[in-house]
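[1] the following block contains a protein sequence and its predicted model.
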Amino acid sequence: MLNLILIKRITLLTTMKSVHSLEANLNEKLGIVIFHGWSEGCEVTTQYEEAIQSIRSYLDSSERLTVYFKFQFFDTHSLSYIFCIIKLLDTHHRQGKKVAVKWGWQSSTSIMKLMGEDFKELCDFPFEVFEQ
């Protein structure tokens, strides 16, 4: 009986995880990147690596970029990638590029507000924390 309960729980967690996903979109015409959704687990590694490379390439040939973070949730694995993106933006800011972050949070996820405020303290470029 215990094995059956564990199998049902794993199946439920797997099903739930597939519903929650991370999306990252770069709109070169508008000069914006939007990250939204649930960012968790090692399966987001490729998405973040591709996004970081896209941001780097875009800023090498463009003067401005605004990055929107609109997470419902992210884990510590994702945190390191978010920090890398913010460091990358800071590097380009120091080179004279106009970069900005807009960090959205929902009232049901106040921890996301706190994380945004913590990141904002690290930045010398425009960083807005707003309720979605």
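    Good, I have the coordinates.

[2] make it CA atoms for all contacts and neighbour counts henceforth
    OK.

[3] would you mind listing the buried residues in stretch 17-36?
    Buried residues in stretch 17-36, defined by neighbour count with 16 or more other CA atoms under 10 Å: Ser21, Leu22, Glu23, Leu26, Gly31, Ile32, Val33, Ile34, Phe35, His36.

[4] quick one: which of those sit in strands?
    Counting by DSSP state E, the buried residues of stretch 17-36 place Leu22, Glu23, Leu26, Ile32, Val33, Ile34, Phe35, His36 in strands.

[5] need the contact list for the third one.
    Residues near Leu26 by CA atoms under 8 Å, 6 or more residues apart in numbering: Ile32, Val33, Ile34, Ser54.

[6] please compare the first structure with the one that follows:
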Amino acid sequence: QNPGRLDGEDLRVMQSHARIGYDMLKDSSSGYLQMAAVIALGHHEKYDGSGYPTGLKGDHIPLEARIVAIADVYDALTSVRPYKPAWPVEDALIYMEKQAGKHFDPRLVEFLARNREEVTSIGERFADQPVQ
């Protein structure tokens, strides 16, 4: 585990997980797992095209992957990590609104902001349990 910014080989290894996940799931006969393959491949693409692994942009990124990208970052920001405390929901939303059109689909960020109370409630119901 690297608590700081990744570079060099660590960055390449971390970025490879999108392609590895896709390759593991893509040939499944299950529609759910095929959708999971699409999500695995696209969840680190960015709305402005600066993401990875393929640099897709805007609506060329599958909707499922755009949704999971938002959920992934929102969860990372609002959860405690070994290297940081949880951000308050409002701070996370402000950050995500600033990234709308860059990292995230602006329509989905707007949807998240409009539904913040429901999202917070769901997060509280399914909060991570400490590993024993």
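    Right, received. Where do you want to start? Because the structure is a prediction, the values reported are computed rather than measured.

[7] so what number do they get for TM-score?
    Once the chains are laid over each other, their TM-score by TM-score structural alignment, normalised by the length of structure 1 reads 0.31; 79 aligned residues with a CA RMSD of 5.2 Å.

[8] rewinding a little: how about the ones in strands among the buried residues of stretch 17-36 of structure 1, which pair is most distant?
    Leu22 and Ile32 (16.5 Å; CA to CA).

[9] hmm, back to that, which one among the ones in strands among the buried residues of stretch 17-36 of structure 1 gets closest to Thr11 of structure 1?
    Nearest member of those to Thr11 of structure 1, counting by CA to CA, is Leu22, at 20.2 Å.

[10] so the closest one versus Tyr48 of structure 1, what's the distance?
    10 Å (CA to CA, to the nearest Å).

[11] which stretches of structure 2 form helices?
    8-25, 31-42, 63-78, 89-98, 106-114, 116-125 (DSSP state H).

[12] turn the buried residues of stretch 17-36 of structure 1 into CSV, including distance to Leu89 of structure 1.
    Shown next, in CSV, are the buried residues of stretch 17-36 of structure 1 (distance: CA to CA, whole Å):
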residue, distance to Leu89 of structure 1
Ser21, 24
Leu22, 20
Glu23, 19
Leu26, 15
Gly31, 13
Ile32, 12
Val33, 12
Ile34, 14
Phe35, 15
His36, 18
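
[13] quick check: the two most widely separated of these?
    Pairwise across these, and taking CA to CA, the largest span is found between Ser21 and Gly31, at 23.3 Å.

[14] and the contacts of stretch 112-125 of structure 2?
    For stretch 112-125 of structure 2, using CA under 8 Å, 6+ apart, the contacting residues are Val89, Leu93.

[15] Phe69 is in contact with Met112 of structure 1, correct?
    No. With contacts counted by CA atoms under 8 Å, Met112 of structure 1 stays clear of Phe69, the gap being 9.9 Å.
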